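> The following block contains a protein sequence and its predicted model.
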Amino acid sequence: MTLPVLLVEDTASMSMLYETLLTRAGFGVDAVATAEGARIRFAEGHHPIVVLDMMLPDGDGLEILRDIHAASPTTRVIVVTGNTSVDRAVAAMQAGAMDFLVKPFEADRLLSAVTTAQAALEAGATPPLAAEAPQSGALTGFIGASKEMKDVFERLTLIGRSTASVFITGESGTGKEVAAQAIHDVSPRASGPFVPLNCGAIPSDLLESEVFGHLKGSFTGAVSDKVGAAMAADGGTLFLDEICEMDLSLQTKLLRFLQTSTVQPVGAVRPRKVDVRIVCATNRDPAAEVRAGRFREDLYYRLYVVPVHMPPLRMRGDDANLIATEMLHRFAAEEGKSFTRLSPDVRTLFRTHPWPGNVRQLLNVMRNVVVLHEGGEVTFDMLPLEIRQTLPGRVTAQVDAAPAASVTTDPVEALVGQSLADVERKFVEATITACDGSIPRAAAMLGVSPSTIYRKREAWGSSPE
């Protein structure tokens, strides 16, 4: 048995389309076109589900939402908004909306949202309340108490309730995959699969098979059927990392997948329907990639529904020390060491260091200290040289005291005394930086495959971001 729905939409053609779709699905629909009409009709019926356009000719949809929740806290409200008012949709989620849809959207998205609302009502689930920012560590995988991260925690929690696509941006090492996992964990899809796929780590000629799968014999080397990431994520979340590294020809197929919610494995005759939420990420500026012609504009607007920006560690105040202390305890326990704290000068350095590698770099520093040293307190001299050199006064004194004969301008001689592994790592990271963070371009410059660089970086920073 379906529940009655109050539809508030001022565009006649859109209202007719939504009403027809919901009616065919068995829902009883009351349609109104104004804020005043919404208040009157809701007061008469107290509908359990409301589809509410945020922009009405005679009132603010956000005010209607607040009035509805004041009168009936159990009512599930799905807000509808345009591309230019995503922040208002997030404000609606803060006010207790269950989900939001960004125009233009597929008819299936509306039906899915209304069906989910009915299922939640029938299951007796607690309705969403006005959200409060989670405290440090409230989202799995995150450590931080800065205002910047509290804003991120709040945004991730709010959009987790929605089914909208999410586009995460941020520098390398800021925790984009951790954010994607957190969105999945707080969403109604949490019991479903979370399938991450790094688009930059897979050769372009194999990426289509990795995303959509293939049938046995569909190409040379296809010795068995393969379930692609999109189908593996059915009922859950598909995380496409480094989305801007995807070849343009595959972007076209991804757009078709997003429009139809169907997957056609390589070699298959018929497409297959899947129910997947898309979360993607990049360390580039996606709008700049669109302007440069490297990323399809229509795909950008399809994916860039809810943007989330992960702040760099240097902008997070004392979070570096919170993370360092937490990971110090964790690594010390793993290695059987007795470290418990950071010295004052180390805390000062961590707070002011630029951290070009962000959280990933900090975790590597802490792992290095724990593995190579003993003690209860992490002191300045235990830190890797490249970190110590950034504290004014300390390293300058050491350089001044060094014999003049030791000064050299030969870049190769300057590397003497460092391990081959350290030299390799610094060179690879410097090449990536010179290529504006593009792994494929850095790989081409170094004469290796992108997957080789990804494997090396994973080994260098094997802990989560």
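Nice, thanks for sending it over.

> can we go C-alpha only for contacts and neighbour counts from here?
Noted.

> Just give me the neighbour total for G170.
Counted with other C-alpha atoms under 10 Å, residues neighbouring G170 total 18.

> do the same with A145
19.

> what do you get for M16?
M16: 12 neighbours (other C-alpha under 10 Å).

> ok, structure two:
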Amino acid sequence: MKPKVLLIEDSTSLAILYKQYIKDEPYDLFHVETGREAIAFIERNVPQLVILDLKLPDMDGEDILDWINEQQIPTSVIVATAHGSVNVAVSLVQKGAKDFLEKPINADRLKTSINLHLQQVKLEHLVEDIETKFDRNRFHGFIGSSLPMQGVYKIIDSVAPTTASVFIVGESGTGKEVCAEAIHKESKRSDKPFVAINCGAIPKDLMESEIFGHVKGAFTGATTDRKGAASQAHGGTLFLDELCEMDLEMQKKLLRFLQTGTFTPLGGSREVKVDVRIICATNRAPLVEVEEGRFREDLYYRVHVVPVDMPPLRERGNDIVTLANHFLKLYAKEDGKQFRAINRDAETLLKRYRWPGNVRQLQNIIRNIVVLNDDTKLTVDHLPEQVRQSTAAKNNRTAPPPTPHSVEALPAEPITDEIESTYTPSQVADNPPTHIRPMWQIEREAIQQAIDYCDGNVLNAAVLLELSPSTVYRKKQAWEAEDEQQYTD
């Protein structure tokens, strides 16, 4: 099936001319004259590309772009503008348009721009097919389709049907309990209980009773027998969150339970046997806890059969905006508020913030905004000071690159200047360098600079660098893994 390109242009003569320009190209061009016709067409059959005139009889082109952004329509937009409106077109590029064409548009410029953006759409679909074959935006309570989360989903798919113990590691607020519940729901035990215990929230004197239960008279206040979490989870899953917070004596009793499947309730004399699957989690580095003597090594190897690393929110790219929109619409509906979308500038700030509290922090911030305001769009002014200040501090440390107008228009100078300044023949002849940097450093800086230049868009960066997107993804993930290893070492 040929790609579809929608031309929104009120001049019939210009539309006929543009159709003549591209009559031999391998895509179909459809033409509408008004904004209402454009919206109706897009709702029926989403085109891969939209060429948008700024001045329409019934509305401004900017209104169409805003509608596409609000509805999260998966299409690219090229703005067509008269000479005097270039500044307006640039502002629309900052709002999400991919490119702008200055009228009068010549045939070569039109064909080149359309082909470039259709190739980019095709490239995005190819990457999705190869690297996220099982791509899901929602998965058992998770929301997000970033590559790190796709990896988590695949591990859950693989481990859930087995009986293996799972150890989930991640910062607070990354969704460790959601991960444990997802494993339970995908497992053969899904119709049995899922019982969660937070080992960091229970006093150590009560921990044994919470997990294994007690008999009447075991301690002051034990007026009746009580089943613990292990008995309650019989046939299902027992989730021990923040396991590294458990004291060493209780770790010893837990290890015996994991080895034998039996325990003795506190104050009791008869062993109880249960069938439970154990899933553990921690926000600490477990091996560091072992080395420091706070976590038993034998228990570590007992529970650390299949590790799952939950990515922090700052590494999940566009998932940040996806989650923010989900929480915004959810709370707006619950509280009867008007919020429907997030302003593009606010989205940029959300993606640049470091999110030390991860998804939980994002959720609380959006909840606070909805409670205290009642607008249709979430804007920069709604965001708390720490989100805006953090981005401002980052911008002061490193000046941001100019906003790109399109992949085609993006210059490669930021990547090549440094290489040329280090290795140009004239410099070597006239002023030999005192320090030669390894090529892997140059490569890493070039790729990272391209990704920063493209505001985190790896696909655009790969096009700039003339590399395969899968190569850039792979190198980026390898470097992040090395950095994490150095940090933990």
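Perfect, thanks for sending it. Everything numeric here is computed off the predicted structure, so don't read it as measured data.

> Overlay the chains and give the TM-score.
Once the chains are laid over each other, their TM-score by TM-score structural alignment, normalised by the length of structure 1 reads 0.56; 265 aligned residues with a C-alpha RMSD of 1.6 Å.

> part of a helix, is D275 of structure 1?
No: going by DSSP: H, G, I helix; E, B strand; the rest coil, the assignment for D275 of structure 1 is coil, not a helix.

> ok, now how distant is it from E154 of structure 1?
Distance from D275 of structure 1 to E154 of structure 1, counting by C-alpha to C-alpha, to the nearest Å: 26 Å.

> more crowded one of these two?
Higher neighbour count among D275 of structure 1 and E154: E154, with 19 against 15, using other C-alpha under 10 Å.

> so what's the closest residue to the more buried one other than its chain neighbours up against?
Leaving aside its chain neighbours, E154 of structure 1 sits nearest to A133 (4.5 Å; criterion: C-alpha to C-alpha, 6 or more residues apart in numbering). Going by C-alpha atoms under 8 Å, 6 or more residues apart in numbering, A133 of structure 1 touches K150, D151, F153, E154.

> secondary structure class for the second one?
For D151 of structure 1, the assignment made with three-state DSSP gives helix.

> okay, now it: neighbour count?
Each residue near D151 of structure 1 was counted by other C-alpha under 10 Å, and the total is 13.

> From P356 of structure 1, how far out is it?
D151 of structure 1 is 22 Å from P356 of structure 1, by C-alpha to C-alpha.

> Average offset of the helix or strand containing V195 of structure 2 relative to structure 1?
Assigned by DSSP states H and E, V195 of structure 2 falls within strand 194-198. By mean C-alpha distance after the TM-score superposition for structure 1, the fitted strand 194-198 of structure 2 averages 0.2 Å away from its aligned residues in structure 1.

> could you say what helices and strands the helix or strand just after that strand packs with?
Where DSSP H and E defines the elements, the next helix or strand beyond strand 194-198 of structure 2 is helix 204-212. Packing contacts for helix 204-212 of structure 2, counted by 3 or more C-alpha pairs under 8 Å, 6 or more residues apart in numbering; DSSP states H and E, involve helix 229-232.

> now what about the helix it packs on, what contacts it?
By C-alpha under 8 Å, 6+ apart, helix 229-232 of structure 2 touches P193, V195, A196, I197, E210, I211, F212, G213, L238, V274, V276.
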